[in-house]
Each structure stands twice: as structure tokens, then as C-alpha cells.
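**Student:** Here you go, sequence then predicted model.
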Amino acid sequence: MRRVVILRVLLLLLGVFSLTMVIPLALAVVYGEGDLIRPFMAPMMAVLIPVLPVAILTRKQPIRFSASDGFLLVFFAWVLICLLGAVPYYLSGHIPRWADAVFESVSGFTTTGATVIADVEIMPRSLLFWRAMTHWLGGMGIVVLTVALLPLLGIGGFQLVKAETTGPEKEKITPKITETAKILWFLYLILTALESLLLWAGGMDWFGAVTHSFATVASGGFSIRNDSIAAYNSPWIEGVCTVFMLLAGFNFVLLYRLFQGKYRDILNNSEAKAYGGVILVSVGVIALALIPGSASPGEAVGKAFFHTASVLTTTGFAAADHNAWPPAAQGVLFFLMFIGGCSGSTAGGIKVVRMLVLGKQAGNEMKRFLYPKGVFTIRLNKKVGRKDVVYGVAGFVFLYLLVVLIAALIVSSAGVDIFSSLNIALITLGNIGLGLGAAGPGAIFDGLPGYVKGVLSLVMIAGRLELWTAFVFFSRDYWRQWGW
């Protein structure tokens, strides 16, 4: 019975997702890109033909599943959707190798932003729009979108959202998870529309404004220009992207409360204050390092803000070649690659709150040396934190660093130098897409062997799902629940 429910939900998820291909399909017609009609139509119909009868025949049957079922559902949903999303790239012929098409699709949906395309400016517009859409759909979460659209998933829907969303603790805005999902997606839409208007006002055409908004609000990084945001050479565009990258890296639940006028929730939130502190310190250090070689202090501060936002929020846009920056500035960016954005945001990485918890616990351990009989606890949001949160964070960070090291070793086996291998591992697991060395601005991953791209694709999905959802399958206890 559990297998039937899981198969049914997977089909429904794929069905909802396949309908999103209607938009690039329509653009292919509008732009006269007739050869792109079949690459979008074929996968969409291949999914809808078996899904529609299942949806109609089982529409009145309730869906119930446990937390362990939710992990399985979310992981396989992401894998299948990434595979389905690769089909238009492959059938179009613009990415002729299947491994490359899958890598590009996974990079898009996980909002990583690493690419195998050497020249995006010659790509058809409908395919570029699909590429940007994969960011936007993956940013807030494909499963969260489905939960918002299909009330029938409201029963047990929190198990799906819990397995997909970011951060050590999951928080709902309203008692009903479907209402929470709708509110979060509405906020997501508002931010996307607002940024699109501002970018359009700054000189971008509507296509560029929308696609870059998709990439910014999702903390993705795919651009329709080879030189990313640097191609526009516009302080206005860089400023708008900076603001919205920082908003995308902030907790969306807190953003909603901010719009409600609940400012005290922001002021009392430990992660929000730490997020602001990391930004200000990083910008200050980078700006001081850049001022001697910049045209003006204002330019140095602008570039420092942009790249701090880009790396910290794991967006991966580039407004300059930071490989040419002074070592101190590069060192700050490398440090930011380990942090990531806030929990409950579209950003990847370890997350600010986890680093904050570890920092507070390190302080407590030092106090324990001075006062062996003392009892010390961490405080978050002016409340005493639970010990199980500390244990969970410690386990997560250990697993995170272990995966980075293993992935770096696998990349280095392809002949990549160890520093670049470490950067590639960091930017794929953290869904950053932009690093240092060979993984810096303009990096193309087309030259990596197929087995490395396959491993990195799995690493990107694991990073997007916060590791536990992907690695729980390696637990013997998990499979015992299934009687295996």
C-alpha cells in the first residue's frame, strides 16, 4: 500500500511539473523556434498521458504517508524531475551529450548555476527561458509548489515540505501547510515581479529582466549573457541584483512577518542579526582590499556588496573577475562559501544559523574549561536552545565537510588541481555555482569526464535537500521500516 501511494504521488508531482513546459513551448512558437516545439512537447505528453487517468481515477482517495515516506518521495521526485528537465536540452541538440544535459538540468533545479554551455548567447530564447525557469521552480521548491496547488496533498503534506526545505528547524506561517506554501509562493512571485520591473527600468529588455529575476530570487545564477551581470556594466542593475540576492538569502518566514509589520520578530532573531553582521564585516574587509586598485571607494564598496551577496546567498552571479582580486578579498569569499544564507531561504550552504549554533557551543566549551561544574546552554532568539539542535547541527556539518572532501578527491582524479577541486566540490554541494581558481567567473564544466559530472549532479541534489534527505537511504534502520 505504501508503494502504491508513493508511486501515485510521484506521478502527480511529475504531472504538475510537466505542465510548466507549456510556457517555454509557447515562447518557442512566439519566437519562431519551430525546432524547439518537439523537445518540449514530447516529454510533457509522455508524462501527462499516464498521469491524467491516475489523477482522475484516484482523485477522491486520501493520501497519507509517514516522515520516512516523505524522504523517499522528495528524493525520487527531485531525481525524476531533474531527468525530465534534461530532455529538452538533449532533444534540441544544443546539449548533445545526455550526461551534460542532466548536469545542466540538475544545476538549474538545485539553483547551483554551474554550466556546461560555453556560449549561452547563441542559445534559442525558449531554451534559455526554460533554463531560467528551472532555477525559479527549484528555488522555492517543486514539492512546495505542488503542495500549494494540490489541496489533496494537504494531509501529510508537511512531511514532504519538511524533507525539502532548508534549515535545522522547519517553521510554518499558518497551521495548514497548504496555506503556508501558498503564502510563501505568493511572496516569491511578488519579489520576482518587483525585481523584473526594476531591472527593466534599468535598461534590460523584458526577457533579460525576467530570466535574471528568476535566477536572483531563486539564488541560482544562470545568466543569458556569457559575462553574467558584468556584461551590462550598470551600477543600477548590480545594485538591484544585490538587494534581491540578499532578500532571497533571508528567511522567507521572517520576510513575511516583516511585511506584516512584525519588526520585533526580526530584531529578536539571532540568525537575522548574524546574517547582517556577516554581510557588513565581509563587505568592509573586501572593500578595504579593493580600494587601492579601484577607480573610487564607491566602486569598491559596490563590487564588495555584490560579490558578498552573490557568494553568501549562493547565487553565483559575477560582476567582476574576483580571481584577479587581492588574496584578502578572495579569502573572505572562500570563507563565505562555507556559510551560505539563512534557513528557510532559497540559498544553499551550511546556513548561518548552523554556524551560529556551532560558534555558541564552542564558546560554551571554553567556559566549561574554566568552570568544570557549570551548566551552559546556547540561546537563540532570546530563548534557551535545545541540545538536540546542537547535536543535529554538529552531525550535519561533519557530513557536509566529509562530502566536500570526497567530492574534491573524485574531481581531482580527473586531473584537476586540488584547490580547484575543493572549490568545485564546495560550489556544487553548497549550490553556489561560483568559486575561485578554475571554478571562478566564466567557468565551464563541459571538460569534466562524464563520471565526475554524474557524481557532481548527485552532490548538487544532496546539497539542495540538506543532505539528510539524500543520505538517510544509507541507514540500515531506514530500510528496516520497509521490511528489507
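**Tutor:** Sure thing, it's come through. The model shown is predicted, which means the values in this text are computed figures rather than measured ones.
**Student:** switch to C-alpha atoms for all contacts and neighbour counts from now on
**Tutor:** Noted.
**Student:** Secondary structure element for the residue of the chain most remote from its centre, which one?
**Tutor:** In the chain, Lys373 marks the outermost C-alpha relative to the chain mean, sitting 43.2 Å out by CA atoms, centre = their mean. Using DSSP states H and E, Lys373 is not contained in any helix or strand.
**Student:** do Ala470 as well
**Tutor:** In this assignment (DSSP H and E), Ala470 forms part of helix 468-471.
**Student:** Which strands and helices lie in contact with that helix?
**Tutor:** Helices and strands touching helix 468-471, by 3 or more CA pairs under 8 Å, 6 or more residues apart in numbering; DSSP states H and E, are helix 67-92, helix 450-464.
**Student:** and here's the other structure:
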Amino acid sequence: MRRIWELPLLVILTGVGSLAMLLPAAHAAVFGNFTVARPFFYGAVMFFIFTVLLGIATDNYRTKIAARGRLVALLGAYLWLPFLFAIPFSEALPDTTFVNAWFEMVSSFTTTGVTQYDMPGRLSPSLHLWRALVGWLGGFFVLMSAVAILAPLNLGGVEVLSNRVPGRSARGVEQITHGAGPSARMVRHSSKLFPAYLGLTVLLWVLLLMAGERGMTALVLAMSTLSTSGITNGPGSASGSHLSEVVVFAFMALALSRRFMPGAVQADKNRTLWNDHELRLALGFLVVVPVIMFSRHWVGAMGVEELFNPMAALKALWGGLFTTMSFLTTTGFESADWQEARSWSGLNSPGLVLLGLAMMGGGIATTAGGLKLLRVYALARHGEREMNRLVHPSSIGGGGDEERRLRQGGAYVAWIFFMLYALTFSIVIAALALRGLEFDQSLILTIAAVTTTGPLAVLAAETPIRMIELSMPVKAILGAAMIVGRVEILAILALLSPNVWRR
């Protein structure tokens, strides 16, 4: 086993991906759908043999530059694994192209969750299971890469707290990790993370079954919630009961802070849960956004007959609260009462609200995408401090060394990331516009891809954008944007840094 865990990371991930194909194969075989079962079973056998041969060939390979090896393995996983996952998917769905299958797997593995197959009955239950499983594995890979690859290199949001140069680890950490490749580190950390990740998924699955959801629907929702992929097994598959939404709401809160997951990144261990910056900022959004939408009913002078309808008011308030949490964590689930909330607030298409929430994102070192709440908090505190200095130029900012470091060096790095974020948006929007898309479509698709919040393509626009109607170059651009948004542009720039290649 020790020899296996010392293999290159891509070899291990290929083996795990090939074994994962046995689950949809078994599911399809149980229900007699051998047209779907055969491609996944043959794919599992073929790719596992390929993994064994590749493992023998690379048994003695050891990267000489630890930092470069970790970042290359991270980026290589997002470039290679979607092709691996797309092969049995395209074979099991003969009336689709491989590009469409690749795009679907990129969307699933990056936990974006946007789908092209939105017609009821277009995909069999086993293919929906495969999409959810790939998204679930992608969510766990995000957690593993955050703690084993990005955090030691001062990336992924940790740079806001550490006050060190992004892409360069501390001296003690570099000495510890120099001899450990990404495979060994990820295997070591998975012993803490995977039992909790799997256990929470099973727990949510059981709770959803108790709430009245069907077996496959409950499993897909459980895996999609923990991975924040927002994948469902077809439109209208969930029962839409309020009890199910309450359970999902509670588990979506796990993506607001890394503190809820054992073995995750703990850059500020001394801070209590109540004083966590990300949780307090998220709580502010969860209070302000639904209240503003709820109070707009009277500000906008809506119908008099609805002013004293308590049931409609409660549904509107819950619909706004659930959807705010969903898009703040970049999951993308829509509450059954979201239409009620829209009608109550008088907003025909509150797309800007959803786009803004998705751009904020969840906590660092979680499965959520977006800018991340800690970076937003650092920029907000820096702006608050600058406003105070305009009034009191000789004042001294309090809060201790940690708060001063967050307002100064942390805000500086967060601002750099924000500018790179905006630059990425501009490039992708321009590329989509050159392919003939309208500006509003380009904007929504770009934010949906970079923030890994795929349901924005349906809910943020006045008319839902059908992904199956997009051209092949547009899908290639969006696929690349999903990978960049998931890896984060700062990590890609760190990989291109000459310092990384010299060490």
C-alpha cells in the first residue's frame, strides 16, 4: 500500500475514477438497463488496467520541485479527469457528442452543476447518479487540494491570514513538505476528511428519506449539497417539501466556513466559532438580503389584498432565505417558494441579487466557489479603516496583530485577487461576445462558470439559457472558465512564477 500511495497523484486519481464507474454500472444492471451498464463496466475495467500499467511505469518517478509538482498535479487533475469521466458517459448516451459529454463532466467535477440535458427523461437515473457522483468526488477533491496543496503554498485564501507571499510556503512548512509529494499528503489528510465527508453525506441522505424524498432523489441531493454542485436528477425531481429544504439549508451552512469540517485548513485556530469572520459576514448577508426583498413588498406598493396574508409572507421570507443561502454557498438550489418570494418583492427577475451572492462565494478551503467571504471581509475592514483615518488621521486601528495584519497585508492580497478576478471576467465575457452571444448572456454565463454556480444560467436571466444550444467553441470557453474558477487564477499564476520553477 505504501508503494501505491507514493505513485503520482494523477495515477491514483485515475484509479479512483475508474473504480467509481462501477457504481452507475451496478445501478444500471440492477434495473436492467444494460445499455448504460456495459459502457461503465467496460470503462472501469479498461481504465483500471491502464492505471496499473501506468503505475508500474511511473513507480520510480519522483518530482524534484515539490511546489511545482503539487500545482501541476492540481491543474492536471482538472484537465485529465473530465476526459476520463466523459468516455463512458458519451458511450452510454449515443445521441450526444463527446464535446457535450466532456462539458457535462467538467461542469460536474468542478461542482458547477450546469447541465445541457434539461429535458425530462433525457438521461436515465444511472447517468444522473454518475453526474452527482462526479460532482461529489469533485467536492472532496476541492477539500483535499485546499488542505494538502494550496494551503502549504499559501494559496486558496490562506494568504489573506498568513501575511506571506502567495505561492511561497513558510520555511518550516517547506522543510516538512519538500520530501512529500502531493499523493502522500492527500492520502494522509484524507484519513481525517473523507470519513466526515462520507458520514455527513449519508446522514443527509437518511434525513431526506425521512423527509419524504425518493431514494435516488435523496441521494443525488445529498451528494450535491455536500459538494455544492447543485446537481439534481432532472427538473422537478424533488418533492419541494419545506422539511427537505430545512434539512438541506442546515447542511449548506457547512460551506460557509472551513471550521465545520475536521482536518480542514485552520489558519486561525485560536478564534472561536462566533468570532469567525466568514460566519459573521455570511450571517449578515442571510439577514439583509431576504429582509430587503421581503420589505420591498410594501416599499413597491404591491397589491393591497396581499398586505395581510401571513402564509404568503412566511413563504416569501423562507424562499428568499433559502435561495440566499443556496447561492451564497454557490450551490444553486431554488426554493419551492422562490417564485412566491419574487412575486412578493415585485422583482420579475432578481438576477443581479443572485449574481452578487454567487460572486461573494462561501468560505475558504470549502467546496464553495466565488471570491470567498474572507477576502470580502478583508476588503471591507480595510475600507472601514480608511474611512476612519479620513475622520481621525492620527487614530490607531485596534483588534490586535491578527486584525491589523488582515486589514493591511491581507487586504492587499485580497485586492490583487479581486482585480485578477475582474480581469478573468472581462476576458471570458469578451471571448463569448466574439462568438456572437449577447452581453447579458455572456455576463451570466461567465459568472456562472467562474464562480462554479451553474444554475445561474437558468435563474439569473429573464429567459433561461439553454446550454445545449450553445456552439462548440462557446462550450470550450466556458469549460476553461470553470477550471480557472475552480483552481483559482492566483494558483495558476503561482504555477507560472519563475520562483516556483527554481525551487
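**Tutor:** Looks like it came in fine. Given the structure is predicted, the values throughout are model-derived calculations rather than measurements.
**Student:** How close are the two chains, by TM-score?
**Tutor:** The TM-score (TM-score structural alignment, normalised by the length of structure 1) is 0.83; 459 aligned residues with a CA RMSD of 3.6 Å.
**Student:** how far off helix 66-92 does the longest helix seen in structure 2 point, in degrees?
**Tutor:** Longest helix of structure 2, by residue count under DSSP state H: helix 182-210. Angle, helix 182-210 of structure 2 to helix 66-92, by axes from the mean of the first three to the mean of the last three CA atoms, to 10 degrees: 50 degrees.
**Student:** about what we covered before: how big is the offset of the helix or strand just after the helix holding Ala470 of structure 1 relative to structure 2?
**Tutor:** Sequence-wise, the next helix or strand downstream of helix 468-471 of structure 1 (DSSP H and E) is helix 476-480. Comparison of helix 476-480 of structure 1 with structure 2 after fitting gives an average deviation of 5.7 Å (mean CA distance after the TM-score superposition for structure 1).
**Student:** Give me the distance between helix 476-480 of structure 1 and the centre of its chain.
**Tutor:** Distance of helix 476-480 of structure 1 from the chain centroid (CA atoms, centre = their mean, to the nearest Å) equals 29 Å.
**Student:** now do stretch 390-409 of structure 2
**Tutor:** Taking the mean of its C-alpha atoms, stretch 390-409 of structure 2 sits 33 Å from the chain's own mean (CA atoms, centre = their mean).
**Student:** Can you check the distance spanned by it, start to finish?
**Tutor:** The distance separating the two terminal residues of stretch 390-409 of structure 2, taken as CA to CA, to the nearest Å, comes to 20 Å.
**Student:** Could you give me the buried positions within that stretch?
**Tutor:** Going by neighbour count (16 or more other CA atoms under 10 Å), the buried part of stretch 390-409 of structure 2 is Arg404, Arg405, Leu406, Arg407, Gln408, Gly409.
**Student:** Mind telling me what element Leu283 of structure 2 is part of?
**Tutor:** Element membership for Leu283 of structure 2 (DSSP H and E) is helix 277-299.
**Student:** Only the buried residues of that helix, if you could.
**Tutor:** Going by neighbour count (16+ other CA under 10 Å), the buried part of helix 277-299 of structure 2 is His277, Glu278, Leu279, Arg280, Ala282, Phe285, Leu286, Pro290, Met293, Phe294, Arg296, His297.
**Student:** now those residues in JSON lines, with distance to Ala368 of structure 2?
**Tutor:** Formatted as JSON lines, those follow (distance: CA to CA, whole Å):
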{"residue": "His277", "distance to Ala368 of structure 2": "16"}
{"residue": "Glu278", "distance to Ala368 of structure 2": "13"}
{"residue": "Leu279", "distance to Ala368 of structure 2": "14"}
{"residue": "Arg280", "distance to Ala368 of structure 2": "17"}
{"residue": "Ala282", "distance to Ala368 of structure 2": "13"}
{"residue": "Phe285", "distance to Ala368 of structure 2": "16"}
{"residue": "Leu286", "distance to Ala368 of structure 2": "16"}
{"residue": "Pro290", "distance to Ala368 of structure 2": "21"}
{"residue": "Met293", "distance to Ala368 of structure 2": "24"}
{"residue": "Phe294", "distance to Ala368 of structure 2": "26"}
{"residue": "Arg296", "distance to Ala368 of structure 2": "29"}
{"residue": "His297", "distance to Ala368 of structure 2": "31"}
